[in-house]
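> okay, here's the prediction I keep looking at, along with the sequence it came from:
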Amino acid sequence: MTDEVLFRREGVAGIVSLNRPKAIHALTLDMCRAMIGQLTEWADDDAVKVVLIEHAEGRGFCSGGDINLLRQSALNDGGEAGRQFFFEEYRLNHQLFTYDKPIVAFMDGITMGGGVGISQPAKYRVATENTRYAMPETGIGLFPDVGGGWYLSRLDGRVGQFLALTGARFDGAECLWAGLATHHLPAEALADAKSRIAAGHEIGGVLAALSTKAPEPKVAANAGAIRRHFAFDTLEQVLASLEADANENGSEWAAKELATLRTKSPQACKVSLRQLEDSLTLETFAQNMAMEYRIGSRVLVLPDFAEGVRAVIVDKDQSPKWHPAAPEGVTEEMLDAIFAPLAPEEDWKPL
C-alpha cells in the first residue's frame, strides 16, 4: 500500500483521496494498483453505496501520469516500465468505467491527462471555478490516452478534436458546456456536497441543490470556428483551414490556434486524429483501451516523446525538435505501424 493515495469510509461513501501534492497528484504505478485493489474490495462491500474521488490538498485534482517514469523508461529500458504503467493505468480507467456503483469525481483544480482518465468514467463529474481541464499530450509527443479517444471523439461540434490537437485548457464553465462535467459547484460547497452524499442523500439532488449558475463559457463564442476548422480528419486540412481564415479573413482566433498547432508534435497530432476517428467505430470501452495501449506501446519509444518531455518538463526550453518535423513527413505507413495489432500475449486486457 502507498500513502500517495488515501482511502477512507464515511457513511455510505468510499473515498479515494489523491495525495501527491508536490506533483499535483500525478498518478504512479503504485497509486493505480492501490486504487484497483480498493475499488475491487468496495465493489463487494454492501455498505459502500458510492465512491468519491478527490484530492487531499494542493492546487489540483490530478495533473496526469508519472511522466518522468515514462521518459526514463523510454530512454533506459526500451519502454518496458512505461508499458507496465500504461497496462495498469488503463485497467484502472476501465474498472472505473464499468463500476457498478455510482462514482463522483471532484475535478477541483488542474485535471489533465491521467486526471481526465479517472474523472471522465464517473457518473457525476463536478467542476468548480478552479477547474483547469486539458489533454495536453500532443505537446510532449504523446496522444490523449486514458480513454481520451472514447470521450473526446464523442463530444459535439468537433470540440474533442480541438482539445486533442491544441491541448486547450477549459475552465469549469467550459467543461459543463462541453459535457465534460455534469455539475458546476463553487469550491467552497464541495465539503458540504461530500458530507451530504456520504450521509446517504441522493447524489443528483445534492449536486443540483448546491450547484450555481456557471459563468458564460468563453469557448462558446468560437464554437462555430471549431466546428468548421476541426471538421477534418487530416492534420494538413486543419492547418490549411486555419491558415486561410487567418490570412484571408484576418481571424485572430485562427491565427492563434494555428500558431499553437505548429508547436505540437506532427506525429502526435496525426496519431490523435486517427485515434479519435477509429474510436468511433469501436463498440466497447475495452476495445478503445486496447487500441490506446497498442498506440502507447509504440509512441512511448519513438523520438518525439522523450524529446517533448525534455523540452517542456526537463529543460523547459519549450523548443522541441520533432521528428518528423513537418506533417507531411508523418506518412500513413508510419501511422499504420503505430496502430498495428500486438501479439495476443502482449495485448492489453481488462481486469
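Looks like it came in fine.

> for the rest of this, base every contact and every neighbour count on C-alpha atoms.
OK.

> name the surrounding residues that touch the lengthiest helix in the chain.
When the chain is parsed with DSSP state H, its longest helix is helix 80-97. If you take CA atoms under 8 Å, 6 or more residues apart in numbering as the criterion, helix 80-97 is touched by 28-29, 32-33, 35-36, 69-71, 73-74, 103, 117-118, 121-122, 146-147, 285-286, 289, 293, 296-297, 300, 348-351.

> that one: what's the following helix or strand?
Note on helix 80-97: by DSSP states H and E, the next helix or strand toward the C-terminus is strand 103-107.

> list the helices and strands that following strand packs on?
strand 50-55, helix 114-119, strand 124-127 (3 or more CA pairs under 8 Å, 6 or more residues apart in numbering; DSSP states H and E).

> which helices and strands sit right next to the last one?
Going back to what we said before, that points to strand 124-127. strand 103-107, helix 172-178, strand 183-184.

> and if you look at the second one?
Contacts of helix 114-119 with other secondary structure elements, assessed using 3+ CA pairs under 8 Å, 6+ apart, are made with strand 60-62, helix 80-97, strand 103-107.

> dropping in the other structure now:
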Amino acid sequence: MDQSMEQSVVAGVEGRAGTILMNRPRALNALDTGMIAGFAEAIARFRDDPAVALVIVEGAGGRAFCAGGDVRAIRDAALRGDAAEIEAFFTSEYAVNRAIAEFPKPWISLIDGVCMGGGIGVSVHGSHRVVTEHALLAMPETAIALFPDVGTSYSLPRLPGGAGGAMGKFLALTGARLRGPQAVEAGLATHYVPRERLPALRAALLEGDASVVDRFIQAVPPDGLESQRAAIERCFAGETIGDILAALEAEGTDWAREQTAILRRMSPTSMVVSLGLLRRGAALDLPGCLEMELRLTRAVTRHPDFAEGVRAVLVDKDNAPRWTPPTIEEIDPAAIRAMFGA
C-alpha cells in the first residue's frame, strides 16, 4: 500500500499494552498535524481503558523513532504569514507533550534510530526511554534558529549533574547528537537495551508489566560522554553565551575548540533565546514551560533567522545560513527580552 494511504499513527491494543506506531518512515516519522492528532486520540483512548496497563511507542521503518516536527511545513506557513496554522501546530503538539507527562500508566518508548526534537517530546515526558546502540538523540534547534521546545525547557535544566544545568545547556546550544549509551549517561534516556533484544522486550511488555524492562537492560558501554562531563560542567555553566565562549577558550583543548566552532555556526539569536529559556525553565513546572515555549514560538517563527535556518539545513541543504544579526556580539538584549514578552 502507498504510504500516503496508510495511517501516520497506528494505535491498537495488544495483550495488556496500548501500542502506538509512528508510521511515516520515508519522512523519518517526523510529526505533522495528523500524527499529533493521532497521539492525542490514542492517549485519550488508553488513559481510561482498564484493559491497557501500559503504552509502547515505536517508530516504523528501522531508521528513526521520530526525527522531529515537520518544520518545513512551519516555515512554509511562516513565509505565507499564516500565524494561525503555526499556532495550531504548536498548541496541539505541546498539549500532547503535557498529556504524556500526566499519563497515569507507564509510557515506554522503544528508541532505535534517530530521535530528535518532537521525537524527544513524545518520549522524554514518559516513564521509560529505552535506547539501543543505534539510537541517536538530539535537540538540534539552534541550527535552524528555533529553540529547545516540546517541554525540554523543563527537562534539560533538570538533567543529572551540577554546575548550573551545564549538561542541558551543552545539549541545547550545540545540538550534540548522543548515541544511545550517551543518552543514558546524560539522563535523556533511562534504559539501554541492545537492538537484538528489542523484539523480546516488546513481547514481554505485552503482558502489561513495565518492570520487565529491567530484565533486558545491559550496562551502558563506555561511550565518551562521561569522560567529557567535567569539561562540559566547566565550560557550559555560564550565564551568558559570552561566559561559555570564554570558558571554552580557557579550556584550550581540541574538544573546546570544536564546541566553539559549532556555537559560532548556530543562529546567534537562537542561542541567546535558548539560554534564556533554560534559565527561566529551571524555575517553572512543565505546564509553565510549555506555556512559555508557545509564547516564544510566535516571535521566533517571525524572526528572519527561522526561515533562513530551515532553508539552509532542510530545504536547500547548503548549510550556509546568513543570520540576522550575524554574530553573538551584535545581539540586542532588549530584542531578546521582547521575544519573551518581557
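Structure's in. What do you need? All figures in this text were calculated on a predicted structure; none of them were measured in a lab.

> care to give me the TM-score?
Once superposed, the chains reach a TM-score of 0.95 (TM-score structural alignment, normalised by the length of the second structure), with 334 aligned residues with a CA RMSD of 1.3 Å.

> now distance to residue 268 of the first structure and mean neighbour count too, for the helices and strands packed on strand 124-127 of the first structure, in JSON lines please.
Below are these laid out as JSON lines (distance: least, CA to CA, whole Å; neighbours: other CA atoms under 10 Å):
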{"stretch": "strand 103-107", "distance to residue 268 of the first structure": "26", "mean neighbour count": "27"}
{"stretch": "helix 172-178", "distance to residue 268 of the first structure": "23", "mean neighbour count": "23"}
{"stretch": "strand 183-184", "distance to residue 268 of the first structure": "31", "mean neighbour count": "26"}
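
> next up, the contacts around residue 20 of the second structure.
Residue 20 of the second structure sits in contact with 9, 10, 11, 12, 39, 42, 55, 56, 57, 58, where contact means CA under 8 Å, 6+ apart.

> make a markdown table from these and add distance to residue 214 of the second structure to it.
Shown next, in a markdown table, are the contacts of residue 20 of the second structure (distance: CA to CA, whole Å):
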| residue | distance to residue 214 of the second structure |
| --- | --- |
| 9 | 28 |
| 10 | 27 |
| 11 | 25 |
| 12 | 24 |
| 39 | 26 |
| 42 | 26 |
| 55 | 16 |
| 56 | 15 |
| 57 | 18 |
| 58 | 19 |
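
> in the first structure, which of those still touch?
With the contact criterion set to both residues aligned by TM-score structural alignment, their matches' CA atoms under 8 Å, the contacts of residue 20 of the second structure that also touch in the first structure are 9, 10, 11, 12, 39, 55, 56, 57, 58.

> what range in the second structure does stretch 170-190 of the first structure sit on?
The aligned range for stretch 170-190 of the first structure in the second structure is 178-198, by TM-score structural alignment.

> ends of the matching stretch, what's the gap?
End-to-end distance for stretch 178-198 of the second structure: 19 Å, by CA to CA, to the nearest Å.

> what lies in contact with that stretch?
Contacts to stretch 178-198 of the second structure, defined as CA under 8 Å, 6+ apart, come from residues 110, 112, 124, 128-138, 159-160, 167, 216-226.

> which residue packs closest to the residue most central in space within the second structure, ignoring adjacent ones?
The centre of the second structure sits closest to residue 117, judged by CA atoms, centre = their mean, with a distance of 3.1 Å. Ranked by CA to CA, 6 or more residues apart in numbering and with sequence neighbours excluded, the top spatial neighbour of residue 117 of the second structure is residue 68, at 4.4 Å.

> who are the neighbours in contact with the aligned partner of the one you found in the first structure?
Counting by TM-score structural alignment, residue 68 of the second structure lines up with residue 64 in the first structure. For residue 64 of the first structure, the contact set (CA under 8 Å, 6+ apart) comprises 25, 26, 27, 111, 112, 113, 114, 115, 116.

> now the residues you listed as CSV including distance to residue 318 of the first structure?
Output for the contacts of residue 64 of the first structure, formatted as CSV (distance: CA to CA, whole Å):
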residue, distance to residue 318 of the first structure
25, 23
26, 21
27, 24
111, 22
112, 19
113, 19
114, 22
115, 23
116, 24
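
> re earlier: derive a ChimeraX selection command for the buried subset of the contacts of stretch 178-198 of the second structure.
Selection of the buried residues among the contacts of stretch 178-198 of the second structure in ChimeraX, burial being defined by 16 or more other CA atoms under 10 Å:
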select :110,112,124,128,129,130,131,132,133,134,135,136,137,138,159,167,216,217,220,225
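
> what's the spacing between residue 198 of the first structure and residue 321 of the first structure?
50 Å.

> ok, the two, which is more surrounded?
Neighbour count, other CA atoms under 10 Å: between residue 198 of the first structure and residue 321, residue 198 has more, with 23 against 14.

> wait, what's in contact with the more buried one?
10, 11, 12, 13, 50.

> and those, which are buried?
Looks like these have 11, 12, 13, 50 buried, using 16+ other CA under 10 Å.

> what do we get in the second structure for the second one?
Pointing back at residue 12 of the first structure there. Residue 12 of the first structure maps onto residue 16 in the second structure, by TM-score structural alignment.

> correct me, but its match touches residue 208?
Yes. Using CA atoms under 8 Å, residue 16 of the second structure is in contact with residue 208, at 4.7 Å.
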